[in-house]
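Asks: Provided below are the primary sequence and the corresponding predicted coordinates.
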Amino acid sequence: VRIAKEVKEAGANMLRGGAYKPRTSPYAFQGLGTEGVLDLVKARDLTGLPIVSELMSVDKLDEFVKNVDIIQIGARNMQNFDLLKAVGRTKKPVMLKRGLCNTIEEWIMAAEYIMAEGNPNVIFCERGIRTFETYTRNTLDLAVIPIIKERTHLPIIIDPSHAAGDYKLIESLSLAAIAAGADGLIIEVHDEPENAWSDGAQSLKPSKFNDLVAKGKAIAHVIGRSLG
């Protein structure tokens, strides 16, 4: 709730948090589950920020439809076709992340699975793809922005935090994404990143996030776009 209030004051217009977390290691923090969802609901009640969280399995769909404003389908589930069909049968907006090793065409077809079930409310989210490069966590593919806009009618947002894996790179990647025409950004924020249970290395402190939002809005104004 504290961080939600801080990011809202800085200009954020949604709050994303992973209550259920797909982790490479089974021993890593797996999220708080339903408790985490209810924490997000509390933050929404106190700030008015819509909440976004990742759905990992169909059996949790009712919980998400009831509590979450935007359902995130994560990179590892981009081609979980049963899950895509299930969220397609709802009217909840769906944020569809690109898979770690998937092509743009495969990503677009994953969105089609959702829309074919009757849900047109799909948002693409680029979070970097796996390449041979090891300096960054993933390689951020900003070329997807004009391609998605040419090939589809859907909005696209960029997640530089998961792409870079390093807080020092977030500002540069964010500003580049805005200049390239992104419709929004997901930025990890934590007031004590060194003590974060997950992804602390890629999290900005609230003051740095505030600075980034100001710079991002300035660029968006120059190119005549609004920034979410």
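Replies: Yep, that arrived. Because the structure is predicted, anything quoted here is derived from the model rather than measured. Numbers count the residues shown, from 1 in each chain.

Asks: can we go C-alpha only for contacts and neighbour counts from here?
Replies: Fine.

Asks: mind listing the helices for this structure?
Replies: Taking DSSP state H as the test, the helices found in the chain are 2-10, 34-47, 61-67, 81-88, 104-116, 144-151, 160-164, 167-179, 206-223.

Asks: same for the shortest one, what does it pack against?
Replies: The criterion is 3 or more CA pairs under 8 Å, 6 or more residues apart in numbering; DSSP states H and E, and the helices and strands that helix 160-164 contacts are helix 167-179.

Asks: Swap in 10 Å and give it another go.
Replies: Applying 3 or more CA pairs under 10 Å, 6 or more residues apart in numbering; DSSP states H and E, one finds that helix 160-164 makes contact with strand 122-126, helix 167-179.

Asks: do the same with the second one
Replies: The elements that helix 34-47 packs onto, with contact taken as 3+ CA pairs under 10 Å, 6+ apart, are helix 2-10, strand 15-16, strand 51-54, helix 61-67.

Asks: residues near F29, how many?
Replies: F29 is flanked by 13 other residues according to other CA atoms under 10 Å.

Asks: which one of the helices and strands packed on helix 34-47 lies closest to A218?
Replies: A218 lies closest to helix 2-10 among the helices and strands packed on helix 34-47, at 13.9 Å (CA to CA).

Asks: before we move on, back to that, how about the helices and strands packed on helix 34-47, which one is nearest P26?
Replies: Taking CA to CA as the measure, the helices and strands packed on helix 34-47 were each checked against P26, and strand 51-54 came out nearest at 17.5 Å.

Asks: which one of the helices and strands packed on helix 160-164 is the most hemmed in?
Replies: Among those, ranked by average contacts under mean count of other CA atoms under 10 Å, first place goes to strand 122-126 (a mean of 25).

Asks: from what I can see E63 touches G36, true?
Replies: No. Here E63 does not reach G36: they are 11.8 Å apart, not a contact under CA atoms under 10 Å.

Asks: Tell me which of the two has more neighbours.
Replies: A side-by-side neighbour count of E63 and G36, using other CA under 10 Å, places G36 first with 16 against 13.

Asks: do you know how far that one is from G224?
Replies: Counting by CA to CA, to the nearest Å, the gap from G36 to G224 is 37 Å.

Asks: do R137 as well
Replies: 31 Å.

Asks: quick one, which of the two is more surrounded?
Replies: Just comparing R137 and G224: by other CA under 10 Å the higher neighbour count belongs to R137, 18 against 11.

Asks: picking up where we left off before, tabulate the helices of the chain (JSON lines), appending distance to L96.
Replies: Compiled in JSON lines, those are given as follows (distance: least, CA to CA, whole Å):
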{"stretch": "helix 2-10", "distance to L96": "23"}
{"stretch": "helix 34-47", "distance to L96": "19"}
{"stretch": "helix 61-67", "distance to L96": "15"}
{"stretch": "helix 81-88", "distance to L96": "9"}
{"stretch": "helix 104-116", "distance to L96": "7"}
{"stretch": "helix 144-151", "distance to L96": "13"}
{"stretch": "helix 160-164", "distance to L96": "14"}
{"stretch": "helix 167-179", "distance to L96": "18"}
{"stretch": "helix 206-223", "distance to L96": "23"}
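
Asks: dropping in the other structure now:
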Amino acid sequence: MVVVVDKNLPQTKVEKIIDELNKFGFDVHKSTGEKYIILGALGVQPGFDIRKVKMIEGVVDVFRITEPYKLASKRFKPDKTLVKIKDLTIGGEEIIVIAGPCAVENENQIMKLAEIVKKSGAKILRGGAFKPRTSPYSFQGLGEEGLKLLRKAGDEFGLSVITEIIEPSHFELIEKYTDIFQVGSRNMYNYPLLKLLGSSKKPVMLKRGMAATIDEWLMSAEYVLAGGNPNVILCERGIRTFETTLRNTFDLSAILSVKDKTHLPVCADPSHAIGYRDKIIPMARAAVAAGTDALMVEVHHDPDNALSDGPQALLPEQFEQMMKQIKAIAEIIGRKI
């Protein structure tokens, strides 16, 4: 249920409304928009008479949210969520580019790549320290040493950093080093992990599950939001279909569809969606044209010898080319990079 309150209502009266909702058995989440204060009253009460709330002084309107997700719904928060990372904002006019290797391999590699992506215009450095690989025999990441190197490279070149968390036991360790938690496709349904991330003040990038519907994706985001963390970024990274030509099927339409349903910003990851570097740039262009708020791509200066996902990593000169092209597209649609 959504309770709309006049933004100019004194704080004491807003608190009184919240107290009344609590007495009715609802948990309340508050969101302040341009014109109104929106109170999300959470709790399953199918027979509740909403007229009881409409009669409270200061309440402008009350309506039920029919979607299974509440806090992620555009009906709960009509204004866009702007996720701030230091001096960056994801969800605003600027499209933020996130780039770097799939995995941190050594100090020379991550420092070199940080310099390359910074020079071409990236704002956030990506790099995995803990890698959930399909094969138990594949490179699993450097662990804390990888986190230290990623943080060092980010600080050296003025880049924020993002890295993947794969299990709850890594939470405190990763939180020390990262600016953004990344939840990979395999962990979209890891509800204990999502609940834990809800307790963090750091942004969470939630990748869509390999076979997840958009509503299932938003329900996973709801776990983080319900835990108290409003800074969620959704990431479309391709879904698994009957087609096997490419690594996955890049669902560009999801960028549009999810924005109809939610206030949360959206990121596109064509590297994982496509899996082949020669097709990444065209899909990056398409994602920007479709309205993505951020773009994440993998870059490696020596992909043939990369320890993880070398075939989908752009070469430095390709990344530079991509940046020039998407800047032009962003300008045409009234945005910037």
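Replies: That came in fine, so what should we check first? What you see is a predicted model, and the numbers here were worked out from it, not measured in a lab.

Asks: Any idea which of the helices and strands packed on helix 34-47 of structure 1 gets closest to I187 of structure 1?
Replies: Between I187 of structure 1 and the helices and strands packed on helix 34-47 of structure 1, the tightest spacing by CA to CA is seen for strand 15-16, at 9.1 Å.

Asks: just how off-centre is the closest one within its chain?
Replies: Here the centre of strand 15-16 of structure 1 is set off from its chain's centre by 8 Å, with CA atoms, centre = their mean, to the nearest Å.

Asks: What span of structure 2 is stretch 23-34 of structure 1 aligned with?
Replies: Aligning stretch 23-34 of structure 1 against structure 2 (TM-score structural alignment) gives residues 133-144.

Asks: wait, what's in contact with the counterpart of F250 of structure 2 in structure 1?
Replies: The equivalent of F250 of structure 2 in structure 1 is L140 (alignment by TM-score structural alignment). Contacts here follow CA atoms under 10 Å, 6 or more residues apart in numbering; on that basis L140 of structure 1 touches 126-131, 158-164, 173, 177.

Asks: Please convert the buried members of those into ChimeraX selection syntax.
Replies: The following ChimeraX line selects those of those that are buried, judged by 16 or more other CA atoms under 10 Å:
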select :126,127,128,129,130,158,159,160,161,162,163,164,173,177
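
Asks: ok, the contacts of L140 of structure 1 vs L32 of structure 1, which is closest?
Replies: The nearest one, if we look at the contacts of L140 of structure 1 relative to L32 of structure 1 and count by CA to CA, is H162, at 20.0 Å.

Asks: So what does that closest one match up with in structure 2?
Replies: For H162 of structure 1, the aligned position in structure 2 is occupied by H272, per TM-score structural alignment.

Asks: got a list of what its match touches?
Replies: With contacts taken as CA under 10 Å, 6+ apart, H272 of structure 2 has the following neighbours: 102, 236-239, 246-250, 280, 296-298, 309, 312-313.

Asks: can you do 7 Å?
Replies: Taking CA atoms under 7 Å, 6 or more residues apart in numbering as the contact definition, H272 of structure 2 lies against 237-238.

Asks: Look up how far F139 of structure 2 lies from the residue nearest the centre of structure 2.
Replies: When structure 2 is reduced to its mean C-alpha position, the closest residue under CA atoms, centre = their mean turns out to be I233, at 2.0 Å. Between I233 of structure 2 and F139 of structure 2 the distance is 27 Å, computed by CA to CA.

Asks: what's the counterpart of V222 of structure 1 in structure 2?
Replies: Looking across to structure 2 (by TM-score structural alignment), V222 of structure 1 lines up with I332.

Asks: Please report how far that match lies from F171 of structure 2.
Replies: Taking CA to CA as the criterion, I332 of structure 2 is separated from F171 of structure 2 by 41 Å.

Asks: Between these two, which is the more surrounded one?
Replies: When I332 of structure 2 and F171 are compared for neighbours, F171 comes out ahead with 16 against 11, by other CA under 10 Å.

Asks: That one pairs with which position in structure 1?
Replies: Residue correspondence, TM-score structural alignment: F171 of structure 2 in this structure matches L61 in structure 1.

Asks: Tell me which residues touch that match, please.
Replies: Not one residue lies near L61 of structure 1 by CA under 7 Å, 6+ apart.

Asks: any idea how far it is from G88 of structure 1?
Replies: In this structure, L61 of structure 1 and G88 of structure 1 are separated by 11 Å, where distance is defined by CA to CA.

Asks: before we move on, what about M109 of structure 1?
Replies: With the distance defined as CA to CA, M109 of structure 1 ends up 13 Å from G88 of structure 1.

Asks: of the two, who's got more company?
Replies: Ranked by neighbour count (other CA under 10 Å), M109 of structure 1 and G88 place G88 first, with 24 against 14.

Asks: and the residue mapped onto the more buried one from structure 2, how far is that from D179 of structure 2?
Replies: G88 of structure 1 maps onto G198 in structure 2 when the alignment is built from TM-score structural alignment. According to CA to CA, G198 of structure 2 and D179 of structure 2 sit 15 Å apart.

Asks: And T241 of structure 2, by the same measure?
Replies: In this structure, T241 of structure 2 and D179 of structure 2 are separated by 33 Å, where distance is defined by CA to CA.

Asks: do the same with K336 of structure 2
Replies: Using CA to CA, one obtains 23 Å as the distance from K336 of structure 2 to D179 of structure 2.

Asks: so who does A268 of structure 2 touch?
Replies: Residues touching A268 of structure 2, when contacts are defined by CA under 7 Å, 6+ apart, comprise 235-237, 287, 292, 294-296.

Asks: Distance to P132 of structure 2 added to those, as CSV?
Replies: Compiled in CSV, the contacts of A268 of structure 2 are given as follows (distance: CA to CA, whole Å):
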residue, distance to P132 of structure 2
C235, 17
E236, 18
R237, 16
A287, 26
T292, 26
A294, 23
L295, 22
M296, 18
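
Asks: Relative to E115 of structure 2, which of these is nearest.
Replies: Distance to E115 of structure 2 across these (CA to CA) is lowest for M296, with 16.6 Å.

Asks: so how many other residues sit close to the closest one?
Replies: Considering only other CA under 10 Å, M296 of structure 2 is surrounded by 24 other residues.

Asks: What of E105 of structure 1?
Replies: Neighbour count of E105 of structure 1, defined by other CA under 10 Å: 11.

Asks: can you check the one 5 residues further on too?
Replies: Other residues near A110 of structure 1 come to 23 when the count uses other CA under 10 Å.
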